[in-house]
Structures are given as structure tokens and as C-alpha cells.
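Novice: Show me the folded form of this:
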Amino acid sequence: MQSLPFFLLTLFVVSSCHEKSSSSTTSQADSMLFAQPEQLGDLNDGLLSESSGVAPSKQNPGYLWTEEDSGNPAEIQLINQKGEVAGRYTLAGVDNRDWEDIAVGPGPLPGKSYVYVAEIGDNKLRYPVKIIYRFPEPTLPRNKLPVVDTIRNFDHIRLQLPDGPKNAEAIMVDPGTLDLYVLSKEDNCVLYRASYPQSLTKTTMMQRLSSIPIGYVTSAAISPDGQEILVRSYHQLDYFRRGVDESIVDALKKPRLLPLAEEPQGEAIGWATDGSGYYTTSERTFFFAQPLYFYRRR
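Specialist: Take a look at the predicted model:
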């Protein structure tokens, strides 16, 4: 990549620093719950440069799923704790218009773990329908790595927002109800829900639930037990504790700031499958690295 003119690099840094976040930006992050970021490795694979979502694998302990956004192949990657690619899985017959998040959670068949790939990005507000691709987690064969394979059977969950096309980069799957949530990327995030079971044959109109004072959300995740929620933007991470039988809308009214590494373009967050902490990754931007961080529960 050629070096950028100084004024362009300056513009990037200044605009990133002024990205609007939530109303709590002036508060200090709460380091009582989780430790400061520990860098596990770098995503140095030349074919993986725009990690926009991360979700630890339940089927393959110690590995994490990630995906890239617009302009990249219709492929998800399985990486190890050092950031090395162990598997590449192409979704047959679809394009990566703008994949922006990924989640792992339960699905239609009890006891099985599913991957949810979110085709939800829409920077120019041109697409009325968002799509979630859902399929059982592949199992990584350990005898020959990296694996290159194709996923041919997967569900298409088509979603529409009631207030027209919006850009979005974050989804959540409630492990208790299997409801799907989309969080818009705008000055104040809007939360939408598609209750389970979502139709596989027609477009589901999502329900607008609430507006949240967090700006430019890039990823979100619900813990495996459904009791904790993370919502991140480029430079801020909000944490929410969810009480027994409490709705997600009510839980999202009580934010606490958590530690977040200063990443070049942080767009991904995911809970560890055992709840012991959370992971973040970033897109590779200009000459910056693409680190993989872990934040341990204290």
C-alpha cells in the first residue's frame, strides 16, 4: 500500500477521535469487572484484513469465527487464539454485499450451536431488506489445517426495518428466546427485534423497540447465559447487566463503561463461551496492525 499524504492521515485520525459515542464518554471505564486488554496476537493473514465481527466457537473450543465486510468474498474464517486462520468457509451462492457482524448461539435444533452471519450494512441507505444467514457450526478437522470448505445449506432470514433502510453493524441473538436483534449505526442507536421463530419464506418486519444514547454502534453481543450485554462503538464499550426475566430494552437503560483497547478501527466484540471475558478485533487500517485482544473477568 502506498503511503498516504500527511493531510489525509491527519484527517482520518481527527475524524476517528471525534466519532460520537454515548452520553457517558467523559466517564472512566470501570476496571473492577474486567481487566485491561491483553493482546493475544495479530490477524496477519493477507486475505483477512477487515474483521468486522468476532464470535468464539462453541463447537471448536479455543477458536473464534470472524467475517469481513463489503467487497470481500462470501467467506467466514475460523481463527485460533494467536489470530492465525485455521479454516475458511464459503457460503455458496450468495454475495458479501456488506457483512457486518457474526454471532454464535442456539438455533432451531436443541443442543446444536449455530453461526449467524449478518448482511446488514447499508452506508448509502439503499437496501430495504437485511439478511441473516444461519447454519449449524462446522466442526474443524484437526488433521489438516487450514481447512477450505463450502457451506451449501443455510437459512436465509430476511428482515425489514419499520422506519426504512438504515445502516447497521451489530446483531444479537438472545440465547433464551432465540429472538434476533439489530442495532442501527447512527447518532443514537435504535434497537429492533424479530421474535422467534423468524420466517424462512417471507420477509419479517422487525419491531422498533427503543432508542439508545450510544452513537455509531459497530458490534454487540449477549453472554451465553443471557445475563450480560456488550455494545461497542469505535472507541467505547458499554456493559449492561440483565436481571432475571428482565427485557433487553430495560437492561439497556443501565450502562457501565468497560475497558476497550484503542484500536485502529474497532468493529468487533464477542463473549468467551464460558463467560470468562470478551474478545475484540479491529479492521486493518493504513499501517496499523489488526490485533486480537482478550479482556479477562476479574
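Novice: make it CA atoms for all contacts and neighbour counts henceforth
Specialist: Noted.
Novice: Tell me how far stretch 188-197 lies from the chain's centre.
Specialist: Its chain's C-alpha centre and that of stretch 188-197 lie 15 Å apart, by CA atoms, centre = their mean, to the nearest Å.
Novice: Just the terminal-to-terminal distance for it.
Specialist: One end of stretch 188-197 to the other measures 28 Å (CA to CA, to the nearest Å).
Novice: Contacts for it next, please.
Specialist: Contacts to stretch 188-197, defined as CA atoms under 8 Å, 6 or more residues apart in numbering, come from residues 22, 159, 161, 177-184, 204-217.
Novice: Show me just the buried residues among those.
Specialist: Burial by neighbour count, 16 or more other CA atoms under 10 Å: within the contacts of stretch 188-197 this picks out 22, 159, 161, 178-184, 204-208, 212-217.
Novice: one step back: in strands, which of the contacts of stretch 188-197 fall?
Specialist: Per DSSP state E, strands hold the following members of the contacts of stretch 188-197: 159, 180-184, 204-205, 207-212.
Novice: how about a markdown table for these, with distance to Gln227 added?
Specialist: Output for the ones in strands among the contacts of stretch 188-197, formatted as a markdown table (distance: CA to CA, whole Å):
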| residue | distance to Gln227 |
| --- | --- |
| Leu159 | 25 |
| Leu180 | 16 |
| Tyr181 | 15 |
| Val182 | 18 |
| Leu183 | 18 |
| Ser184 | 22 |
| Thr204 | 26 |
| Met205 | 26 |
| Gln207 | 22 |
| Arg208 | 22 |
| Leu209 | 19 |
| Ser210 | 19 |
| Ser211 | 21 |
| Ile212 | 19 |
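Novice: Val173: which of those is nearest?
Specialist: Leu180 (4.9 Å; CA to CA).
Novice: and this one, so I can compare the two:
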Amino acid sequence: MSILIQTLFLCIPLVYAAHFDNGHHTGTVTSSQITEASGICASRTHKDVLYTHNDSGDTHRIFAISATSGARLATIYINGAHSQDWEDIACGPCTGGSGHCVYIGDTGGNAGGDANTIYRIREPSSIHDQSVNVDGSLEFSWDQHDCETLLVDPRGEVYVVSKVGPGHHGKFVHLPASAWNQHHHVWVSDGVYLPITASSNSPVGGDISPSGTELLLKTYGHVYYWSIPDQNYEAHIHTYPEAQPYHPERQGEAVCWKADNSGYYTLSEGANSVLFFHRRI
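Specialist: Model prediction:
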């Protein structure tokens, strides 16, 4: 995992738009099981519950944590999934709109190369330590080496954004729904390059709002915002985003919207990481 570098520049001056407040500490993740929180998403089924996971080196599990305290509420093992380098997690509808699902991206470049596999599970009906089965998997190949951003829109469509080195632009790609459960890697060649020029390896996380009309991407030093009123992400992602308030973190890689669209959370890797919430104003 890259050393924390606080700055990522745009090709234009940064202007903070008055969308969200400066944020407050809403909890601390003290569980000894969660030491490298690499992604985060807000449950669509359980109020004030967030899902997170560790970076490479952990096993096939995710965690439910409290959005109001950071306490671990449950450890959820995923039968049928493999953990090579899990980098991001997203909450959204299951494919076809049949209930609520959680998506996990095994897309990182650590641990011997990219698995480039998305796992989908159905949200558990209750929050307690348990094992669940994989509901679906999507394997893909592309011309990018590393990816730490997984996005799911309100239609259950899945997107990834490549993580790139200094001087390069990440690539935003839609993964075809037809690739689910094919049991082989499907090549994806289309995509749109971001207008952000990286000065560190980035982006490292992101989320599409539950409404589908807003998108966040996170780097080690900033949170960037796009308004997508028509939910045509490829048509808008090439435009310059607005930088939003952000508390500098040790190695902050996780960002997600609150389920009611009222703001966004950020969380860093490391033991006893602080959960921040930025409220919409």
C-alpha cells in the first residue's frame, strides 16, 4: 500500500463548493479485527450501519460497524469468495433490483497481481456474526494495473476506477451486467479518463449516492464531487469535479454516502481509526 501523500492536484485551482460542512468525529473503530479499513458503504437495510473490510492480507470477511460510534457490530464471512487484495466495497440494489446487496472489489495490485473480481452478497436480514454465500461474481480484464474504487448505481450497474501513479489519469469503466457469473474474465475496453492528474497513487475510493445523481471520489488528500443529474456517469466524469471538505487522515482510503443522502463518511486505515461525517448544508 502506498505511503500517505497528502496532495493531489487538478489542472485548475481548487474551489470548495458549499455543499457539505467541515465534518465531525462520529466514532472510532476500536475493534482489533479492523486494522486496515480500505472501503466503506452504508447499509440500505439497517439504519446507521456501515460495512467495511480490511485491505490485502485478511480473509474472506467484511464487518458491520455502527455509524454513530464506530463499534464493530458483526463479522460476516463470505462463503465462495477469495480474498487476494480487497480494496473497496459498495452498497446498492442487487442485479435486477431484487433486494439490497453488498459488492466487494478484489481489484488491488497487491498480493501478486490483480484478481479483478467483484463479489456480490445479499444484505443479511439481521446484524450478528454469521456466514453468508456469494450471490454472484463478476470477473473482468482491462488495460489498467490497479484499482481501489468500486461504484454501484441505483440500477445495480457496476463501475470501477483505476488507481494510477503521478502524472497519470485514472480510468472510469462500466462493467457490463452480462459479465456476472460467466466464470471467466470478460475484457472491457471502453472507459473515460478522469480530469484529475495524480501526484500520488490515486484515486483510492469512491461512492455513488443512493439517489444516483452525485458521485464522490477520494484521493489521499481530497474528496472530489460530481453532480450527475441524469445518471449518465460517463458523460460527466470527464468534467472537473468540486473539492469538498476533508479531515486529513493517516491513510484515508474509504468514503461513502450516508444512506439518506444527507452527507458522507470517511475512514482511514490503521488501528483506532476515526470515522468522520460531513453533513450536507
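Novice: Next, count neighbours for Arg298 of the first structure.
Specialist: Arg298 of the first structure: 10 surrounding residues under other CA atoms under 10 Å.
Novice: Next, work out how far apart it and Asp30 of the first structure are.
Specialist: In terms of CA to CA, Arg298 of the first structure sits 11 Å off from Asp30 of the first structure.
Novice: swap in Leu258 of the first structure?
Specialist: Taken as CA to CA, the span from Leu258 of the first structure to Asp30 of the first structure is 5 Å.
Novice: From the chain's centroid, how far away is stretch 12-24 of the second structure?
Specialist: For stretch 12-24 of the second structure, the distance to the chain centre is 20 Å (CA atoms, centre = their mean).
Novice: you'd agree Val161 of the second structure is up against Thr149?
Specialist: Yes: between Val161 of the second structure and Thr149 a contact is recorded at 5.3 Å, counting by CA atoms under 8 Å.
Novice: any shared contact partners between those two?
Specialist: Common neighbours of Val161 of the second structure and Thr149 (CA under 8 Å, 6+ apart) are Pro203.
Novice: Of Leu258 and Asp30 of the first structure, which one has the most company?
Specialist: Using other CA under 10 Å, the more surrounded residue of Leu258 of the first structure and Asp30 is Leu258, with 22 against 15.
Novice: and Ala29 of the first structure, how many neighbours does it have?
Specialist: Neighbours of Ala29 of the first structure (other CA under 10 Å): 18.
Novice: what do we get in the second structure for it?
Specialist: Counting by TM-score structural alignment, Ala29 of the first structure corresponds to Tyr16 in the second structure.
Novice: can you check Asp225 of the first structure too?
Specialist: The equivalent of Asp225 of the first structure in the second structure is Ser211 (alignment by TM-score structural alignment).
Novice: residues touching its match, list them.
Specialist: Going by CA under 8 Å, 6+ apart, Ser211 of the second structure touches 154, 261.
Novice: Thought Glu242 was touching the match of Ala29 of the first structure, still the case?
Specialist: Yes: using CA under 8 Å, Tyr16 of the second structure makes contact with Glu242 at a distance of 6.4 Å.
Novice: picking up where we left off before, now for the ones in strands among the contacts of stretch 188-197 of the first structure: which two are most distant?
Specialist: Longest span within these, CA to CA: Thr204 and Ile212, 22.6 Å.
Novice: Enumerate the positions of stretch 43-56 of the second structure that are buried.
Specialist: Going by neighbour count (16+ other CA under 10 Å), the buried part of stretch 43-56 of the second structure is 43-45, 49-56.
Novice: and those, which of them are in strands?
Specialist: In this view, the buried residues of stretch 43-56 of the second structure that belong to strands under DSSP E are 49-54.
Novice: Now do stretch 243-258 of the second structure: distance from first to last residue.
Specialist: 18 Å.
Novice: measure the spatially closest residue to Ile237 of the second structure that is not a sequence neighbour to Tyr265 of the second structure for me?
Specialist: Excluding the flanking residues, the one nearest Ile237 of the second structure by CA to CA, 6 or more residues apart in numbering is Leu194, at 6.4 Å. In this view, Leu194 of the second structure and Tyr265 of the second structure are 22 Å apart by CA to CA.
Novice: what's the answer for Arg155 of the second structure, then?
Specialist: Arg155 of the second structure is 22 Å from Tyr265 of the second structure, by CA to CA.
Novice: now the helices for the second structure?
Specialist: For the second structure, helices defined by DSSP state H occupy the ranges 233-236.
Novice: follow-up on the earlier one: of Arg155 and Tyr265 of the second structure, which one has the most company?
Specialist: Between Arg155 of the second structure and Tyr265, counting by other CA under 10 Å, Tyr265 is the more crowded of the two (24 against 14).
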